[in-house]
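Chemist: after the sequence you'll find the predicted model.
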Amino acid sequence: MKRMTILAAAAFLMGSSAFAAEAIEGNWKTASGETAAITQCGSAYCVTLKTGKHAGKQIGKMSGKGNSYSGEITDPANDKTYAGTGTVSGGSLSMKGCVLKVLCKTQTWSRL
């Protein structure tokens, strides 16, 4: 009986961690006030600006699952591409772009 209780508790905890994963897909308000859409494209997620001066431009491609993603992100103002990561936490997406893993800039985007 004790063994069944332990197994049931373990199954519940494993199942609840799957529900804790937060999807990166959706529309996000960027730090500059534009709207970016993150959609699945193949086995990755594409980041495309929907509003602003660079509307329609794909600015990133990331892979991952749960709430942690990595790939490339492009600054549309100067058209430079950086190694990037994204971490979803509730209604926020922390986007980080780095040059040589040393010089990094982080922005927080809000889910729309």
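Modeler: Structure's in. What do you need?
Chemist: can we go C-alpha only for contacts and neighbour counts from here?
Modeler: Will do.
Chemist: now the end-to-end length of stretch 61-75.
Modeler: Using CA to CA, to the nearest Å, the end-to-end distance of stretch 61-75 comes to 13 Å.
Chemist: just how off-centre is that stretch within its chain?
Modeler: Per CA atoms, centre = their mean, to the nearest Å, the displacement of stretch 61-75 from the mean C-alpha position of its chain is 6 Å.
Chemist: below is an additional structure, to be compared with the one above:
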Amino acid sequence: MIRTLLVTTALAFMATGPALAAEPIVGDWRTASGATAEIAPCGGSFCVTLMTGKHAGKRIGNLAGAGGSYSGEITDPESDKTYSGSGSVQGNSLKMKGCILKVLCKSQTWTRL
């Protein structure tokens, strides 16, 4: 009986644990162009995929990190060029930044949906 209770309690904790530990970047975001992007865990990082707009279904980023600060690669869907990228989450805003040689950078702010 006690063993069953311990197993049940452990399973309940495991089921709710990941939801409590979700990264701030995970979710749906409105991009600067008005499209919707989904950011979801994939492998050991977070994949950025456009869900609406002209490039719907296209994966445009791969970021790693935790706690609101992320880095990796960002692809401009119009030119199909990939840049060093970063993202930082503050509340319902995600500042995305792509750079060439860490000197020429372009930023945009996305809003959580």
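Modeler: In hand now; what should we look at? Just so it is clear, the structure is predicted and the values come from calculations on it, not from any experiment.
Chemist: now do residue 61 of structure 1 against residue 5 of structure 1, distance only.
Modeler: Distance from residue 61 of structure 1 to residue 5 of structure 1, counting by CA to CA: 43 Å.
Chemist: which one of those two is surrounded by more residues?
Modeler: Per other CA atoms under 10 Å, whichever of residue 61 of structure 1 and residue 5 has more neighbours is residue 61, with 21 against 10.
Chemist: can you name the residues that contact the more buried one?
Modeler: 44, 45, 46, 47, 71, 72, 73 (CA atoms under 8 Å, 6 or more residues apart in numbering).
Chemist: inside strands: which ones of those residues?
Modeler: Of the positions in those, 44, 45, 46, 47, 71, 72, 73 sit in strands, assigned by DSSP state E.
Chemist: can you pick the most crowded of those?
Modeler: Highest neighbour count within those, by other CA under 10 Å: residue 47, with 27 neighbours.
Chemist: contacts only, for the nearest residue to residue 62 of structure 2 once chain neighbours are set aside.
Modeler: Leaving aside its chain neighbours, residue 62 of structure 2 sits nearest to residue 47 (4.6 Å; criterion: CA to CA, 6 or more residues apart in numbering). Each residue near residue 47 of structure 2 by CA under 8 Å, 6+ apart is listed here: 38, 39, 40, 41, 59, 60, 61, 62, 63.
Chemist: so which bits of stretch 66-79 of structure 1 are buried?
Modeler: Buried residues in stretch 66-79 of structure 1, defined by neighbour count with 16 or more other CA atoms under 10 Å: 67, 68, 69, 70, 71, 72, 73, 74, 76.
Chemist: my error: substitute stretch 19-28 of structure 1 in the last question.
Modeler: Result for stretch 19-28 of structure 1 [16+ other CA under 10 Å]: buried residues 22, 23, 24, 27, 28.
Chemist: ok, the first one touching residue 93?
Modeler: No: taking contacts as CA atoms under 8 Å, residue 22 of structure 1 lies outside contact range of residue 93: 10.1 Å.
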